[in-house]
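**Student:** sequence and computational prediction follow.
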Amino acid sequence: MECERPVTGGPCWTELGTSDLEAAKAFYTELFGWRPEADSRQTAGAYAMAYLGEAPIATLTPLYHDSQPVAWSVSFSVAHADTAGRAVTEAGGTVVVGPTEVFDYGRFAVAADPSGATFQLWQPRTFEGAGLLNAPGTLGWVELLTRDPERARAFYRDVFGWTVSDSARYPRWGVAGGEFGGMMTMDDKFPPEVPPHWLPYFVVTDVDASAAVAADAGGVVLMAPTTVPDGPRIAVLRDPQGAMFGVYVRDGRG
C-alpha cells in the first residue's frame, strides 16, 4: 500500500468477526502489539477497537448470527455509501446489509461482488477509518482471491474506479495514483468449498518471527514465510478461531 491514511476508493479499515472475542484480543495483542479497548456505549455491542499508540487500527467483534464465518473483512472508503451501493448492484454485485448509520462515525454497508466475495463500504463522517496504514502492526495490503478475474476487473473498476495492472501473474489494484492490493486467481489448488474472498495483509518487521509468534500463540501457519520474486516476504496465517490473514515485509528482507 502506498499511503499512510485512507483515501476515497481505497481500503480504510479491517474488521474481525470471531467466535471468541477475548481470545482474539490476546492473540493479536501478542502478535501485533495492539491495545484493544471496548466501546463504552451499550448499543455498540461487545466489539473492541484495537489501537497502536493513539491510532485506531482494526475492530474485533463477536459473531452476530450463526451463519457468519470467523473471518477478517475489508472496508473501502466511499464518498456516498448509497451511491456506491447502487453502483454495486448495477455492476452485478449485491448489497447484503445497509446502507445504515453507525452513530456519528459514518455510513456503512456490506456488499458482495458477482463471485460472492464480500467487502464493506464506508462513508466517513467523524471517523475516517484507520489512523495509520502501511506501518508495522497495521493494514498494508489487501488481496482478492477469485475464480473469475476478468469479471472482477470490470466490477471493481466500475464500482470504485480502480486501475489494475496488466500483470498476468499477479494484477495489482490502484487508486489515486497508488497501488494498495492485488488479485490472485483461485485454481485447482483451492478446495471448491473455499469461497472467493478478500484477504488483509498486515505489515510486520520480521515475517519469520511473526509466523513463529502466531504458531506459539495457537495459530496456524498456512503458507510458510516465502519471498516473492522481486516482491515482499510474506506468510499466510490463521488465528486460533480460524480467521485467515497475511503478514508481510515490503522489501522482502524480514
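**Tutor:** On my side now, so go ahead.
**Student:** can we go C-alpha only for contacts and neighbour counts from here?
**Tutor:** Fine.
**Student:** the stretch 151-254 of the chain: helices as residue ranges?
**Tutor:** Using DSSP state H, counting those that start in this stretch, the helices of the stretch 151-254 of the chain run over 207-216.
**Student:** quick one: the strands in the stretch 51-200 of the chain, in order.
**Tutor:** Per DSSP state E, counting those that start in this stretch, the stretch 51-200 of the chain carries strands over the ranges 55-62, 71-77, 94-102, 106-112, 118-124, 139-146, 163-164, 172-175, 178-185, 197-203.
**Student:** can you lay out those as a markdown table showing mean neighbour count?
**Tutor:** Shown next, in a markdown table, are the strands of the stretch 51-200 of the chain (neighbours: other C-alpha atoms under 10 Å):
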| stretch | mean neighbour count |
| --- | --- |
| strand 55-62 | 22 |
| strand 71-77 | 23 |
| strand 94-102 | 16 |
| strand 106-112 | 21 |
| strand 118-124 | 25 |
| strand 139-146 | 24 |
| strand 163-164 | 20 |
| strand 172-175 | 21 |
| strand 178-185 | 19 |
| strand 197-203 | 23 |
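**Student:** rebuild the ones you listed as CSV, extending it with distance to residue 216.
**Tutor:** Formatted as CSV, the strands of the stretch 51-200 of the chain follow (distance: least, C-alpha to C-alpha, whole Å):
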stretch, distance to residue 216
strand 55-62, 21
strand 71-77, 20
strand 94-102, 36
strand 106-112, 34
strand 118-124, 30
strand 139-146, 22
strand 163-164, 38
strand 172-175, 33
strand 178-185, 29
strand 197-203, 18
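**Student:** out of those strands, nearest to residue 29?
**Tutor:** Nearest of the strands of the stretch 51-200 of the chain to residue 29, taken as C-alpha to C-alpha: strand 55-62 at 11.5 Å.
**Student:** what's the angle from that closest one to strand 71-77?
**Tutor:** Angle of strand 55-62 versus strand 71-77, following axes from the mean of the first three to the mean of the last three C-alpha atoms, to 10 degrees, is 130 degrees.
**Student:** isn't residue 159 right up against residue 89?
**Tutor:** No. In this structure residue 159 lies outside contact range of residue 89 using C-alpha atoms under 8 Å: 9.2 Å.
**Student:** out of the two, which sits in the more crowded spot?
**Tutor:** Using other C-alpha atoms under 10 Å, the more surrounded residue of residue 159 and residue 89 is residue 159, with 21 against 17.
**Student:** residues touching the more buried one, list them.
**Tutor:** Contacts for residue 159 (C-alpha atoms under 8 Å, 6 or more residues apart in numbering) come out as 84, 87-88, 91.
**Student:** okay, pairing it with this:
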Amino acid sequence: MRNPFLHGVGGVLSADIAVPEHERELRFYSKVLTTGSTPLWQDDLTNNQGTPVIGLGERSPEYEALPLQWMPHFQVSNVAESVDLTLELGGQELMHAKGDGGQSQWAVLLDPAGAAFGIIPAVEDQSGSAHHDERIGCISWPSLVVSDVASICEFYEKVIGWSAAPTNTESGFEMLRPDGVAAAEICAKNKDNESIPSVWILSLPVDDFDESLRQVREGGGEIIKEMTGADKHTVIKDPVGVYIALQAAI
C-alpha cells in the first residue's frame, strides 16, 4: 500500500520552499495546480478544503542558505537524534529550531546526495482514519533519484525510520513506514532519468493534466520528463529552476 500523506513516524506531513520572484512563482503554481472543472487546489496553494499542504514563501535573507528545492517534511520519533544521525552519515544541517529549554522542534537537513528535507516530530492522527482522498489535493508521492541507492536508502532508514523494500523497477526501493505503508521511493540514476536531479520530486495531483502542462509552458516552465499511459506523470521545472512533478488525478 502506498500513502505518504499519513500521520506518524515516516509520514509526509507537508512541504515548502522559499523562492525568488515570489509573486511570479505564486501565479505560476496557482494556474498550474487549479485546472479542471473541480480543481484540487486553491489559488493560495492550500487544498480545496483549505488545508495547508505545500507552502511557497519568499526568499528572504533568513532563508538564503536553503537550496532551491521543494522540501518534504518527514515525521520522526526524535528530531535531535535524527539531526545527529544526519551529521554522522555525511549529511548537513541547514536550520535547527530549538525551544527555550534547548529541545529540538524541527530541522532542515541535506542528505549526502544533496537533497533537502525537513524533519518534525511525529503527529498523532486525531481522525481515526488511515485513509485520505487524493482529490482534496495533497502530495501524492515523493521520489528521489540518486547514484548510490544503497547508501541513501540506509541514510533514510536510520534518519527517518523507514525500511527499504525492492520495487518492480530496476534498482528502485519503496521506503516503508514502521506500519508497512510505503511513503516514498528512491531510484537509481540511469539514462532514462538522468535529466532529473538528486532532489526530492513531489508529485502533485491536478484535475486537468493536459491543461496543467499547457499552463506550465505558458508560464515559463519546462517539461523535463513526461510519462504517459495509465498513470500520467510529468516532471517539470518551474520558472526559477525548481523541479516538481504533476500527476493526473485518479
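**Tutor:** Sure, I can see it. Note that this is a predicted model, so its numbers are computed, not measured.
**Student:** superposed, what's their TM-score?
**Tutor:** In this superposition the chains share a TM-score of 0.77, using TM-score structural alignment, normalised by the length of the second structure; 228 aligned residues with a C-alpha RMSD of 3.1 Å.
**Student:** on that earlier part again, out of the contacts of residue 159 of the first structure, which sit inside helices?
**Tutor:** With helices taken from DSSP state H, the overlap with the contacts of residue 159 of the first structure comprises 84, 87-88.
**Student:** could I get these in TSV, plus columns for neighbour count and distance to residue 147 of the first structure?
**Tutor:** Converted to TSV, these look like this (neighbours: other C-alpha atoms under 10 Å; distance: C-alpha to C-alpha, whole Å):
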residue	neighbour count	distance to residue 147 of the first structure
84	24	24
87	19	22
88	22	19
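**Student:** a markdown table please, covering those and showing distance to residue 113 of the first structure.
**Tutor:** Below are these laid out as a markdown table (distance: C-alpha to C-alpha, whole Å):
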| residue | distance to residue 113 of the first structure |
| --- | --- |
| 84 | 12 |
| 87 | 11 |
| 88 | 7 |
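**Student:** closest to residue 235 of the first structure out of those residues?
**Tutor:** Set against residue 235 of the first structure, the nearest of these by C-alpha to C-alpha is residue 88 (31.3 Å).
**Student:** so which of the strands of the stretch 51-200 of the first structure is nearest residue 9 of the first structure?
**Tutor:** With C-alpha to C-alpha, the closest approach to residue 9 of the first structure among these belongs to strand 71-77: 5.2 Å.
**Student:** of the contacts of residue 159 of the first structure, which ones are shared with the second structure?
**Tutor:** Retained in the second structure by both residues aligned by TM-score structural alignment, their matches' C-alpha atoms under 8 Å are the following of those: 84, 87-88.
**Student:** of the residues you listed, just say which sits nearest to residue 123 of the first structure.
**Tutor:** Distances from residue 123 of the first structure to those, taken as C-alpha to C-alpha, are shortest for residue 84 (9.4 Å).
**Student:** tell me the contacts of the aligned residue in the second structure for that closest one?
**Tutor:** Superposed on the second structure with TM-score structural alignment, residue 84 of the first structure falls opposite residue 82. Applying C-alpha under 8 Å, 6+ apart, we find residue 82 of the second structure in contact with 76, 158-160.
**Student:** related to what we said a few turns ago, will you turn the contacts of residue 159 of the first structure into TSV that also has distance to residue 70 of the first structure?
**Tutor:** Converted to TSV, these look like this (distance: C-alpha to C-alpha, whole Å):
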residue	distance to residue 70 of the first structure
84	26
87	28
88	24
91	28
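**Student:** would you point out the most distant pair within the residues you listed?
**Tutor:** Using C-alpha to C-alpha, the two most remote members of these are 84 and 91, lying 10.5 Å apart.
**Student:** name all residues that make contact with the corresponding residue of the second structure for residue 149 of the first structure.
**Tutor:** Structural alignment (TM-score structural alignment) places residue 149 of the first structure against residue 149 in the second structure. For residue 149 of the second structure, the contacting residues are 171-172, 186-188, by C-alpha under 8 Å, 6+ apart.
**Student:** nearest to residue 47 of the second structure, of these?
**Tutor:** Nearest member of the contacts of residue 149 of the second structure to residue 47 of the second structure, counting by C-alpha to C-alpha, is residue 186, at 26.2 Å.
**Student:** spatially nearest residue to the counterpart of that closest one in the first structure (excluding sequence neighbours)?
**Tutor:** Under the alignment (TM-score structural alignment), residue 186 of the second structure pairs with residue 183 of the first structure. Distances taken as C-alpha to C-alpha, 6 or more residues apart in numbering put residue 144 closest to residue 183 of the first structure, at 4.7 Å, once the chain neighbours are dropped.
**Student:** surely that neighbour and residue 198 touch.
**Tutor:** Yes. Judged on C-alpha under 8 Å, residue 144 of the first structure makes contact with residue 198 at a distance of 4.5 Å.
**Student:** against residue 218 of the first structure, how distant is the match of residue 186 of the second structure?
**Tutor:** 29 Å (C-alpha to C-alpha, to the nearest Å).
**Student:** mind checking the end-to-end distance for stretch 14-28 of the second structure?
**Tutor:** End-to-end distance of stretch 14-28 of the second structure (C-alpha to C-alpha): 20 Å.
**Student:** and the aligned residue in the second structure for residue 222 of the first structure, how many residues sit next to it?
**Tutor:** Correspondence of residue 222 of the first structure to the second structure, assessed by TM-score structural alignment: residue 224. The tally of other residues near residue 224 of the second structure (other C-alpha under 10 Å) stands at 15.
**Student:** residue 80 of the first structure now?
**Tutor:** Counted with other C-alpha under 10 Å, the neighbours of residue 80 of the first structure add up to 16.
**Student:** if you drop the residues flanking it in sequence, what lies closest to it?
**Tutor:** Using C-alpha to C-alpha, 6+ apart and skipping the chain neighbours, the partner closest in space to residue 80 of the first structure is residue 123 (5.7 Å).
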